[in-house]
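Engineer: Give the three-dimensional model of this entry:
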Amino acid sequence: MLEKNFSSIGLTSEEAQKKLKEFGPNQLDKKKDFSYLKLFLSQFKSPLVYILVFAGIVTFFLKEFSDSIIIFAAVLLNTILGFYQERKAQKSLAALRSLLSSKAKVIRDGKQQEIETTEIVPGDLVVLTIGSRIPADGVLIEATDFSVNEAILTGESLPVDKKSSQDIEKAEKESKVFMGTTVVAGIAKMRVSQTGMATEMGKIGKSLKEVEEEETPLQVQLARLAKILALIVGFITLVIFLLGEFLGYEPLEMFTTSVAIAVAAIPEGLIVTLTVILTLGMQRILKRKAIARKLVAVETLGSVSVICADKTGTLTEGELKVINDDFTDRELGLKSAILCNDMRDPLEVAMWNWAEKEIKRDDGVEEIQKKYPRLDEIPFSPSSKYIATLHPGLLIISGAPEVILSRCQVSPNQDKEWRKKFGDYGKKSYRLVGFGYRQFKGKKEEIKETDLKNCQWLGLLVYEDPVREGVKAALEECQRAGIKVKVITGDYAPTAIAVLKQLGLQIEPKTQLIEGADLEEISEKELKKRVEKIVLFARVNPEQKLKIVKALKDNGEVVAMTGDGVNDAPALKQADIGIVVGEASDVAKEAADMVLLDSDFSTIVQAIEEGRNIFENIKKVVLYLFSDSFTEIILIGGSLLLRLPLPVTAVQILWVNLIEDSLPAVALAFEPEEKGLMDELPRPRKAPILDVELKVLIFIIGISTDLILLALFYWLLKGFLHLHYIQTIMFVALGINSLFYVFACRSLRRPIFKYNPFSNRFLTVSVFFGFLLLFLAIYFSPLQILLKTHALGIYEWLFLFGIGFLNLSAIEATKWIFIARHKNSKIR
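Structural biologist: Model prediction:
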């Protein structure tokens, strides 16, 4: 319980440290992010594993122990590999989330400062502003037009109005606020009463955990593809089994072969490898100074076709500095900069710093605040674009200059003169804040709407916000990549036009510019027609951003949207990729998919480039795994149709698919970025993974490999060699082919002789281990017994390597056709 006589300057640092030791960190009992046991057991939840286990049990009871051993070994290896990769991915995700720790503004030692929410203690004085997530339970001791969304506790989505109370022990419900709820309007100060598990949230046992990772559209698409493939393969294997029976093959042999084909056709390593690719993508994006909060963001980034960028802090430095003032009464202007100021954003901080410096007396600011205490206020709102504060005998209003000027008594000539100044300053890319005032006689304690009319015009503060280095080059890269950039700003149009001019973008005002007032008037249908041509949206409020995003998405665009305020949240959520800066409101961060650590537009472009690379790597893995599946199905089916013996045994197929190919498939996830990714148009929103290119490549790889292998098999059979010896040669040929053409899969845009095939050291090592395992399968006695293989001589190996190179050449020739098509699709 808190003391009644609390200090208005907050706790001291010493008091806070003592209370932190007494009450502990301000956090709820953490739910373990993931259990290693659950993660390990989840590896068995796969159609592949069910088929393998069933086949292993059946072969065991039929006393085919070698087949049973290899099947269960394959299950174990697949499980261990999947567990290892997913554990690594989970650890990476947990590390990334920890970078997004929440902070709160508190008053300690008489000064406002920002601390981690876990460091908040009972007795702390917390400053709450629009968009803040309330970090603990407490009582409001000051509140202005303050309302809170308590849906997380009550389920009610409507905001709840709150009021202040000076008696903490007897505070009414309307004065209490609770951990986890969100400020939707106004400003307030809260005295913390309970923290951690003592809060209402802690009592009811809810955890304010991070947004759970949802299954991404790509994962859903791949899972659906695997299910469809499983049904098709189920039908094919049934046909093969019945065909084998009809042609007089051994039932047990056909059963295990059918199971092996089913296993071969299901790309069991795909989901694990996909997780690895996306997690690596998140880590690479982090190196580029952005945090992807959700896996869905990583995969969607590559298809972004429009970036809706905020000018301030994204295209510009965001480090505002007052460079000039233009007041009718400078002394009153200095007072207004101190009094009508909530230190809410960089604009107000710069205003305060300027006034403090200009007053030049150490006690000047405190003296002004004592003489003119704040009696009432209307907090700044993005929709109204002004803040108003009431002091003894004085009302001050500040905000967008044209809004303030419209509320002031000025002659037509003065109005024209000042508006010309707005335009002149804007053309130099300066930002402006206007001021007005009213003086009152007698006692007045509340601001009414009528008080904000017929004010006296006071003048302007002029700010400079330099263009960010590297943004011009990033915009040029967007143009090459076919990505449209829309600049959305609350600033004056001439200011935004001047900034864009510095960045090399010339705006045609009649067709490429629209202001908020006009945007409000036009219908969604009309905006949908015009939005593609518009480059600059000026004087726009956050609610209108949602309208813009909807219009772009209705036109089939994949939209990345930047924002930072609580009112930006709906637009951020509506966008395909919501992007916020590190200093954004809690609500905006929760709606976003990506957080920029440096607030730089160039970072967005780099993240999109990384997204394109991620999708390319996914295509490479799909090509590699599906090509293997297709090759083995055609090889077995073709042999049966030609009434030939089986070219490879069931366990040999399992060895190739689950042991030889698993590591190279995962290694493709580590492929570095392809050159020229940003020289192509964005891929369409609904572009399939298995596009025409991949389907043709899979078909060519399968057919070319099978024609060569079937011809080899037929020729060997004519030589009256022992069947197990022939099957050993076919087994090695399959293994060598898959370990060779994985190098062709490294790039779908360049022939193999134009890149170093061994530059991916993970792939090189995995292929080396693949060959080592292949040699063990041929020369290690226990494996010879399991796999029914025989030792091969040097000439057989040289011959099979030659076939591998021949097959690789056929694949490269097919790639060349598509490379030529890619060149024609490039923008330049």
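
Engineer: Please count neighbours and contacts with C-alpha atoms only from this point.
Structural biologist: Noted.

Engineer: Val139: which element?
Structural biologist: strand 137-149 (DSSP states H and E).

Engineer: for whatever helix or strand comes next after that strand, which positions count as buried?
Structural biologist: Toward the C-terminal end, the helix or strand that comes next after strand 137-149 (DSSP H and E) is helix 151-154. The neighbour-count check on helix 151-154 (16 or more other CA atoms under 10 Å) flags Ile152 as buried.

Engineer: helices or strands up against helix 151-154?
Structural biologist: Here helix 151-154 touches no other helix or strand, going by 3 or more CA pairs under 8 Å, 6 or more residues apart in numbering; DSSP states H and E.

Engineer: Tell me the helix or strand right after it.
Structural biologist: Heading C-terminal from helix 151-154 (DSSP H and E), you reach strand 160-161.

Engineer: Before we compare anything, build this one as well:
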Amino acid sequence: MTTDAVGTGEAGPRVEETGLTTAQVAERVERGQVNRLAERTSRSLGEIFRANVLTRFNAILGALFALVMVTGSYFDGLFGLILVVNSTIGIAQEYLAKRKLDRLALLNAPTTRVVRDGEVRVVPTADVVLGDLIELRTGDEVPADGRLLSSAGLELNEANLTGESDPVAHAPGDEIRSGTSVVAGSGRYHASAVGADAYVNRIAADARRFTRTRSEIQESINTLLKYITWVIVVALPLTIWSQWRSVGDQGWQAVTIRSAAGIVGLVPEGLVLLTSVAFLMSAVQLTRRQVLVQQLPAVEGLARVDVVCLDKTGTLTAGEIAYEGLEALPGHDADEVRRGLGALADDPNANGTLAAVGAAVPSPGWTRTGTVPFSSARKWSAASFDGQGGWVLGAPEVLLPADDPLRAHVAELAASGRRVLLVGRSDGLPAAPVSGGEAGSAQAGSPAAGNGAEGDTAGRDVAGRGEAGRDVAGMPSPPAGLVPAGLVTLTEQIRPDARETLAFFAAQDVDIKVISGDNPVTVGAVARAVGLDVGEPVDARTLPEDPESLRDAVERTTVFGRVTPEQKRAFVHALQAGGHVVAMTGDGVNDALALKDADIGVAMGNGAQATKAVAELVLLDGRFSHLPDVLAEGRRVIGNVERVANLFVAKNAMSLVAILFAALFAVPFPFLPRHLTLVSTLTIGIPAFFLALGPNHRRYVPGFLDRILSFAVPAGAIAGLAVIVSYLLAGSHYGVPKDELVSRCGIESGTSPTDVACWQPGTGATITLLVVFFWILAVLSRPFRFWKGILLATMVTAATLAFLLPAAREFFTFDAPAPLVWESLAVGAVGAAAVEALHRFLAARAPRP
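Structural biologist: As a prediction, this is how the structure comes out:
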């Protein structure tokens, strides 16, 4: 039977009762009628290859490499090998990280309840097929389009599609669409459009209003790359012209090699690679701490956060609510109240509170005839029972009149940290009988009704509430005729690591805002227990709606109770309007809107699927104490990438200054490509790789790009000036006379000149450049650690060996008489001193984190 056979009148079990068979599912998978979405957690292998190989800078270096190879000076093409190594490392690192992240994302992929072969099964959302009978419960995301067969007070948040955040009630026969989420109630429907045919995937690509996490690093690096690209465009013709003037008589090979050296120095060949590797390695590192990074820039984003908004339940407390007791009010029989409470808790779509009550209070077996499911906006739930009337359970502050004396007793219980709920009776709930058509199929005819307690109550509950349940679900105020019957107390275990985690954030000048739907007195008591300076907790129902007034209230208050989902969102907006970078943690569907709008959304691993879907970070084991690890990773990424970017930009600035002065003085560019390959490898490439992945605890300070430009450009200019001075001095005292350059230093044969005197000016310039850049590296490596000292010493030793070992001297064309060495070192020392003075000047002006 196919989806066309979805019937309502044929004899025997119907599709809406039994769902598809295994054979029908296989048939639809074979036809491609499956809910595979275009969204992926990472790039494909082909995309990884293209992103690491087919770049504009690789194209520039590749063209220069080809030209150098044509000259026959193969040693000067060494930068081509570095290019291949960089790309290979980038591909390998991203592919390995992709495998780990994809595997973890698969393990935590969203799931959907479907009825197949008459049984309720949980399958990956991507495996839902056309015609599947889908069961929805609170917190689920709607995975595909369809028309409701049954509804038990089903309310959907359709903000992703309509922009309206108010929950929308849906009755049997209503169309529902993917991209929405269940905020209350339950229901069943057939998937009539899946995958690319679903509404959310047919509309514009931003229909879900997906917003990528802002990354200051990526924005700054992209800006730098634009600047550098334009510099290369301008410098290329200038370099060719100046080198033609200065070494053109030595042959076109000499012009090509010197010009290539100048342009190679302008290309930041490893900057993008090391930035990407830093992000990826952070994400992989966090997976070991049970943190799933759904957007890589979120690692950096948390380091910029200065306000964390968190819920009490699941964050400060373990999230496992335990039933403590029931206090019957005077005039009410305790056993009767207990039976009413047990009947309310006997709900297959129970939230955490009802589940905790149900685990301790047995069900009396009453027949449910109508239901008002719990809503975080309404803050109460209710049900009517055949022959027993209506019962209500919810927040006392909402259900009790403002002048009710019982409020004082509730406040007393809440002040001890308990959660307090009011259970009462009400004649305002309609006792809706189970309608014959729907209920009959759910209770009598449906095989799902015979699959244990859950299946039985689910079939009866979903189908049997009818129109009355939906009407009551829209009630914005407590039901009429409510008579308080008892107070229910529940307890939550405070997380043992909550105090330490909050103390960490306080030490890092990160403000905490506790935003909870619970009684503000209860929330305040828990907050005090974990060491927060609570002040006076505020009942969110008393807050103004005016954005300016709300901003002031949110700024000066730490603890808020009775906060609605829309208020949580408004709090985030108010803090952002005040210039704060906001992180929001949560686990319930009532947190989804706030998580979506926060700069960084953090969902608990045991939270609702709708919440995890919009979060940038998911704490897989639900431990709030992992956030300091994420913050530390973010700081490491920001600090280390800034160091790396400084090194590359300083090299670019040095090359540009050398190009300009070579043109001004009509002298050859001071270096051969092989010289810059040596300098780049030992002072930038290898050190940058380790610095990008090493620990870094420096606090975040705004102005990433400004700091790079303010240090790297003048430091690179200093290095360039030192190089030109050293080259001119060496040329005037060493090397060969100008009128003998062609005869003794020409490169017509395509090989390096064999007269070692021709090597001396370049040798002196290289020594000076190494001294200045090693000092730049030392400045950027501060504060020093043992491993950094070892790294720096190793690089200096390798550079020294390049001048001492005969084979290395010949390879790099170095010839360094002792006077030339001391002269070059002296010029380099002056340049290093200027870099140190620049660093200290900028450090004195920099704002303190």
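
Engineer: once the two are aligned, what's the mean deviation for the strand holding Val139 of structure 1 against structure 2?
Structural biologist: On superposition with structure 2, the mean distance recorded for strand 137-149 of structure 1 (mean CA distance after the TM-score superposition for structure 1) is 4.7 Å.

Engineer: which strands and helices sit next to that strand?
Structural biologist: strand 160-161, strand 176-177, strand 182-194, strand 376-378.

Engineer: where exactly do the strands run in the stretch 501-650 of structure 2?
Structural biologist: In chain order, the stretch 501-650 of structure 2 shows strands spanning 511-515, 538-539, 559-561, 582-586, 600-604, 617-619, with DSSP state E, counting those that start in this stretch as the criterion.

Engineer: Make TSV out of these and add mean neighbour count and distance to Ser625 of structure 2.
Structural biologist: What follows is the strands of the stretch 501-650 of structure 2, written out as TSV (neighbours: other CA atoms under 10 Å; distance: least, CA to CA, whole Å):
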stretch	mean neighbour count	distance to Ser625 of structure 2
strand 511-515	23	14
strand 538-539	21	26
strand 559-561	27	20
strand 582-586	28	12
strand 600-604	30	11
strand 617-619	27	9
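
Engineer: closest to Thr223 of structure 2 out of these?
Structural biologist: strand 600-604 (23.3 Å; CA to CA).

Engineer: Now for the closest residue to Val115 of structure 2 other than its chain neighbours: which residues touch it?
Structural biologist: Distance criterion CA to CA, 6 or more residues apart in numbering; nearest residue to Val115 of structure 2, sequence neighbours excluded, is Gly19 at 4.9 Å. Taking CA atoms under 8 Å, 6 or more residues apart in numbering, we find Gly19 of structure 2 in contact with 114-118, 132-133.

Engineer: Recalculate using a threshold of 7 Å.
Structural biologist: When contacts are counted by CA atoms under 7 Å, 6 or more residues apart in numbering, Gly19 of structure 2 touches 115-118, 132-133.

Engineer: again, but for Phe786 of structure 2
Structural biologist: Here Phe786 of structure 2 is in contact with no residue (CA under 7 Å, 6+ apart).

Engineer: measure it to Ala23 of structure 2 for me?
Structural biologist: According to CA to CA, to the nearest Å, Phe786 of structure 2 and Ala23 of structure 2 sit 64 Å apart.

Engineer: Ok, Asn52 of structure 2 next?
Structural biologist: From Asn52 of structure 2 to Ala23 of structure 2 the distance is 44 Å (CA to CA).

Engineer: cool, Gly831 of structure 2 as well?
Structural biologist: 77 Å.

Engineer: So for these two, which sits in the more crowded spot?
Structural biologist: Between Gly831 of structure 2 and Ala23, counted using other CA atoms under 10 Å, the more crowded position is Gly831 (27 against 11).

Engineer: So the more buried one belongs to a helix, correct?
Structural biologist: Yes. Membership of Gly831 of structure 2 in a helix is supported by DSSP: H, G, I helix; E, B strand; the rest coil.

Engineer: ranges for the strands of the stretch 201-350 of structure 1?
Structural biologist: 290-292, 306-310, 321-327.

Engineer: Adding mean neighbour count and distance to Pro684 of structure 1 as columns, could you present those in a markdown table?
Structural biologist: Formatted as a markdown table, the strands of the stretch 201-350 of structure 1 follow (neighbours: other CA under 10 Å; distance: least, CA to CA, whole Å):
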| stretch | mean neighbour count | distance to Pro684 of structure 1 |
| --- | --- | --- |
| strand 290-292 | 26 | 22 |
| strand 306-310 | 23 | 12 |
| strand 321-327 | 16 | 43 |
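
Engineer: Figure out which of those strands is closest to Val566 of structure 1.
Structural biologist: It is, among the strands of the stretch 201-350 of structure 1 and with distance given as CA to CA, strand 306-310, at 14.7 Å.

Engineer: Next, the angle strand 484-488 makes with the closest one.
Structural biologist: Here the directions of strand 306-310 of structure 1 and strand 484-488 differ by 30 degrees (axes from the mean of the first three to the mean of the last three CA atoms, to 10 degrees).

Engineer: helices and strands around strand 306-310 of structure 1, which ones?
Structural biologist: Packing partners of strand 306-310 of structure 1 (3 or more CA pairs under 7 Å, 6 or more residues apart in numbering; DSSP states H and E): strand 484-488, strand 559-563.

Engineer: To Ile277 of structure 1, which of these lies closest?
Structural biologist: Of those, nearest to Ile277 of structure 1 by CA to CA is strand 559-563, at 21.4 Å.

Engineer: ok, average deviation of the closest one from structure 2?
Structural biologist: Superposing on structure 2 and averaging over aligned pairs (mean CA distance after the TM-score superposition for structure 1), strand 559-563 of structure 1 comes out at 1.3 Å.

Engineer: in structure 2, what residues pair with that strand?
Structural biologist: Against structure 2, the aligned range for strand 559-563 of structure 1 is residues 582-586 (TM-score structural alignment).

Engineer: Stretch 452-467 of structure 1 too?
Structural biologist: Using TM-score structural alignment, stretch 452-467 of structure 1 pairs with 479-494 in structure 2.
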